[in-house]
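Undergrad: Quick one: sequence and predicted model below, then my questions.
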Amino acid sequence: MELILKAYDLKLKHTFTISRKSIDVQPCVIVTLRDGKFAGFGEASSNPYYNITVPMMIADLEKIRSIIESSGTETPEVFWTKIFPYLKDNLFALCALDNAYNDLYARKKGKKLYELWGYTTEKNPLTDYTIGIAPIEKMVAKMEELPWPIYKIKLGTQEDIAIVKALRQHSNAIFRIDANCGWGIDETIRNSIELKKLGVEFLEQPLKADDWDGHKKVFKHSALPIIADESCIKEEDVAKCFQHFHGVNIKLAKCGGITPGRRMIQEAKHLGLRTMAGCMTESTVGISAIAHILPELDYVDMDGPLLLSEDIASGVTMEFGKISYAEGNGTGVHLF
């Protein structure tokens, strides 16, 4: 099995702003695993919040090149367990590798990933489309540029309620709010009451990740469901979120790939938590992996390619929230 690593700079259509940063370009690494006529693909983006860079991911994967390239016959679960000790401090790199291995494994079996797992896709949730923080007129323009059934609105400003009121005047779509740790406890509870009146479905990660006492209070008093994101990174975090959140947003890059991500989904379901998967700013490579766990999810945020001015691959496609799978096996991804 051959390991191929390539860095890309994904250019965005618009400056993308959340409560703690703004970006115009998103660096990422694409992992390709080639075995004869078959190839599998995985992706991970750099992320300053988690201190992850593309050179760091490439360096950590290069250190274990011989171990990776001597593999190829194991199941994805066995492969992940073997590799985890070497990449336990860089789960983003592990994600790109794990997703590529899952893709390759399914292609060699002649199946799409969701078929390999025995999933059916009739009840797949629709993906939302994210509106980053900007002046209200620009946020409205972004909504009008791409009419969509569900919008995920980034907040964490001094005029959050005014923003949502203004956007509501231009759309009857479902709104979801992501404050990216930008609110306080009482602010969240107050905002939840007002936002419920404005047709908001849920709030994502309003408080700082480690404010567990605050999460508990918000969980008890919020008028809207609260979904964990920055508070739910690895597998052991799912149980911690029980009775602190109503659901968890599982991001494959943060947890180490689709293999542990599927385990996290099952743990969340066991605890009665709502299940969501989210994306970083990613190309169709990373998004196509997320698409195959859709049958297990209540909500999904996989709009990464829609934010790009130019994609680097083909795979799943999205139209008015609905995801259509590529024809090929595995994730169906092909690099341009």
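TA: Looks like it came in fine.
Undergrad: contacts and neighbour counts: CA atoms only from here.
TA: Will do.
Undergrad: Going along the chain, name the strands of the stretch 1-150 of the chain.
TA: Ranges of strands in the stretch 1-150 of the chain, per DSSP state E, counting those that start in this stretch, are 2-18, 21-35, 38-45, 129-131, 150-154.
Undergrad: could you dump these to TSV with mean neighbour count and distance to Lys142?
TA: As requested, those are exported to TSV (neighbours: other CA atoms under 10 Å; distance: least, CA to CA, whole Å):
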stretch	mean neighbour count	distance to Lys142
strand 2-18	16	9
strand 21-35	19	15
strand 38-45	27	23
strand 129-131	25	7
strand 150-154	23	11
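Undergrad: which stretch among those strands comes nearest Lys63?
TA: strand 2-18 (11.8 Å; CA to CA).
Undergrad: how big is the angle separating the closest one from strand 21-35?
TA: 160 degrees (axes from the mean of the first three to the mean of the last three CA atoms, to 10 degrees).
Undergrad: Which residues outside strand 2-18 are in contact with it?
TA: Contact with strand 2-18 is made by 22-35, 54, 58, 65, 68-69, 132-134, 154-156, 179-180, 282-283, 307-311, as judged by CA atoms under 8 Å, 6 or more residues apart in numbering.
Undergrad: what does stretch 115-134 give?
TA: So stretch 115-134 is contacted by 16-19, 106, 114, 139, 142-143, 148-155, 294-295, 297-303, 306, 321-323 (CA under 8 Å, 6+ apart).
Undergrad: Which of those fall within helices?
TA: Applying DSSP state H to the contacts of stretch 115-134, the entries found in helices are Ala106, Tyr114, Met139, Lys142, Met143.
Undergrad: Please convert those to a markdown table, extending it with neighbour count and distance to Gln169.
TA: Converted to a markdown table, the ones in helices among the contacts of stretch 115-134 look like this (neighbours: other CA atoms under 10 Å; distance: CA to CA, whole Å):
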| residue | neighbour count | distance to Gln169 |
| --- | --- | --- |
| Ala106 | 24 | 46 |
| Tyr114 | 20 | 39 |
| Met139 | 20 | 12 |
| Lys142 | 17 | 14 |
| Met143 | 17 | 11 |
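Undergrad: here comes the other one, which I'd like you to weigh against the first:
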Amino acid sequence: MQVYVETFTIHKRYALTISRGTHTDTTLAWVRIEQEGVEGWGEACPFSLSEDQHQSLEDILTGLEVTKGLLRRYSAWERQQVEERLRQEGIPSAARAAVDMALHDWMGKKLGMPLWQLWGLDRARIQPTTMTIGIASPQEAQQRALVWMKETQTQSFKIKLGSDQGLMADQNMLIAVQEVIPLGSLITVDANGAWTVEQSLSMSNWLAGQGVSYLEQPLNRGQEAGLITLWHESKLPIFVDESCLDSRDIPALTDRVHGINIKLMKCGGLSEALRMIHTAKSNGLQVMLGCYSNTALGNTAAAHLAPLVDYLDLDSHLNLVDDPFSGAILHNGCLVPTDQPGLGVTLSGVLG
């Protein structure tokens, strides 16, 4: 098989601020794998787990250049062998995710079936995706919530907290959002590792009283020992994102969290995401699917797994002014993959 790599830049309509910084645009790698006249697509998106742990575009492109040489000796049907080889070669997870995504897309197109159908999944089980509101002033957060509701009719929100102005600022922002969204809306909170154990416990108990469903990644990656205290004393379920990269991390978390956030870029693709889902579920953990600055290509790939999980946060492409791809359809707040073969993604714009 032949592998082609092209970079492109996307821009957010609204800048996204989390506890580690603000993001306005991202350059991704578009990966195309061709064999027997069929082309499969995937994407690799840079991401950061902490201030000193990240995968840059340069890391990803270097890994993909090595991958191009390696894959010439494999068939697109040999997905397991390819996955094992790329892991052995130390290829970054985001690059592996793009290749795995493209190979799944290729298989579906070759067989003329969408992935969800090949896996025997039920699209009626897909839960609404949350719409993310980044750290902002109370007034800005309210405006963002109103825009999301107008454009998507959503009643599910993910609120980013961890303001450098302290816990009172976080509380004021959350209260402001609650003033403008429908009563009974699903609200989740993600602190991106901004809090101490004491702050996390205080905020989790306060958030429980505000009707929040769960708290995601309150402590920084590397501070997993502190999660035990929260697991025992928090009134909210605790989910982790940065603390759980792939299925190998799950066993050590089963006595200290209630759920995990799976992202294709950090775990290495759809194949590993499936293993994570089954591993987590077999250990009594809940599962959510998340994203970084992915386009409709990456989020549609994840959406094919949506019938298997409890929560979704696949909204990054809805905040783009120049998404070059079209794929899964937002219907009643749910991101639903279509009947088209493979991922069901088409190129609808110009790669920038």
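TA: Happy to help now that I have it. Since we're looking at a predicted model, the values are computed, not measured.
Undergrad: ok, back up a step: adding distance to Asn99 of structure 1, write the strands of the stretch 1-150 of structure 1 out as JSON lines.
TA: What follows is those, written out as JSON lines (distance: least, CA to CA, whole Å):
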{"stretch": "strand 2-18", "distance to Asn99 of structure 1": "13"}
{"stretch": "strand 21-35", "distance to Asn99 of structure 1": "9"}
{"stretch": "strand 38-45", "distance to Asn99 of structure 1": "5"}
{"stretch": "strand 129-131", "distance to Asn99 of structure 1": "23"}
{"stretch": "strand 150-154", "distance to Asn99 of structure 1": "25"}
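Undergrad: Of these, which is nearest Thr73 of structure 1?
TA: Closest among the strands of the stretch 1-150 of structure 1, using CA to CA: strand 21-35, at 10.3 Å.
Undergrad: Which strands and helices lie in contact with the closest one?
TA: strand 2-18, strand 38-45, helix 54-63, helix 91-109 (3 or more CA pairs under 8 Å, 6 or more residues apart in numbering; DSSP states H and E).
Undergrad: So which of the ones you listed is nearest Ala162 of structure 1?
TA: strand 2-18 (16.7 Å).
Undergrad: average offset between the closest one and structure 2?
TA: Taking mean CA distance after the TM-score superposition for structure 1, the mean distance separating strand 2-18 of structure 1 from the aligned residues in structure 2 is 0.8 Å.
Undergrad: That strand to strand 150-154, inter-axis angle?
TA: Using the same axes, to 10 degrees: strand 2-18 of structure 1 against strand 150-154 is 70 degrees.
Undergrad: Make TSV from the helices and strands packed on strand 21-35 of structure 1 and add distance to Glu327 of structure 1 to it.
TA: Converted to TSV, these look like this (distance: least, CA to CA, whole Å):
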stretch	distance to Glu327 of structure 1
strand 2-18	24
strand 38-45	15
helix 54-63	30
helix 91-109	12
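Undergrad: Ok, which of those comes nearest Gln205 of structure 1?
TA: Once those are compared by CA to CA, strand 2-18 is nearest, at 12.4 Å.
Undergrad: for the strands of the stretch 1-150 of structure 1, which one sits closest to Glu201 of structure 1?
TA: strand 150-154 (9.6 Å).
Undergrad: The closest one vs structure 2 - mean distance after superposition?
TA: Looks like 0.4 Å for strand 150-154 of structure 1 (mean CA distance after the TM-score superposition for structure 1).
Undergrad: can you tell me what part of structure 2 that strand aligns to?
TA: Using TM-score structural alignment, the residues of structure 2 aligned to strand 150-154 of structure 1 are 156-160.
Undergrad: Measure how far that stretch is from the centre of its chain, please.
TA: Mean C-alpha position of stretch 156-160 of structure 2 versus that of the full chain (CA atoms, centre = their mean, to the nearest Å) differs by 14 Å.
Undergrad: swap in stretch 148-168 of structure 2?
TA: 16 Å.
Undergrad: before we move on, what about stretch 328-335 of structure 1?
TA: Using CA atoms, centre = their mean, the offset of stretch 328-335 of structure 1 from its chain centre is 19 Å.
Undergrad: what's the straight distance from one end of that stretch to the other?
TA: With CA to CA, to the nearest Å as the measure, the first residue of stretch 328-335 of structure 1 is 13 Å from its last.
Undergrad: So which bits of it are buried?
TA: Asn329, Gly330, Thr331, Gly332, Val333, His334 (16 or more other CA atoms under 10 Å).
Undergrad: could I get those as JSON lines with secondary structure?
TA: Output for the buried residues of stretch 328-335 of structure 1, formatted as JSON lines (DSSP: H, G, I helix; E, B strand; the rest coil):
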{"residue": "Asn329", "secondary structure": "coil"}
{"residue": "Gly330", "secondary structure": "strand"}
{"residue": "Thr331", "secondary structure": "coil"}
{"residue": "Gly332", "secondary structure": "coil"}
{"residue": "Val333", "secondary structure": "coil"}
{"residue": "His334", "secondary structure": "strand"}
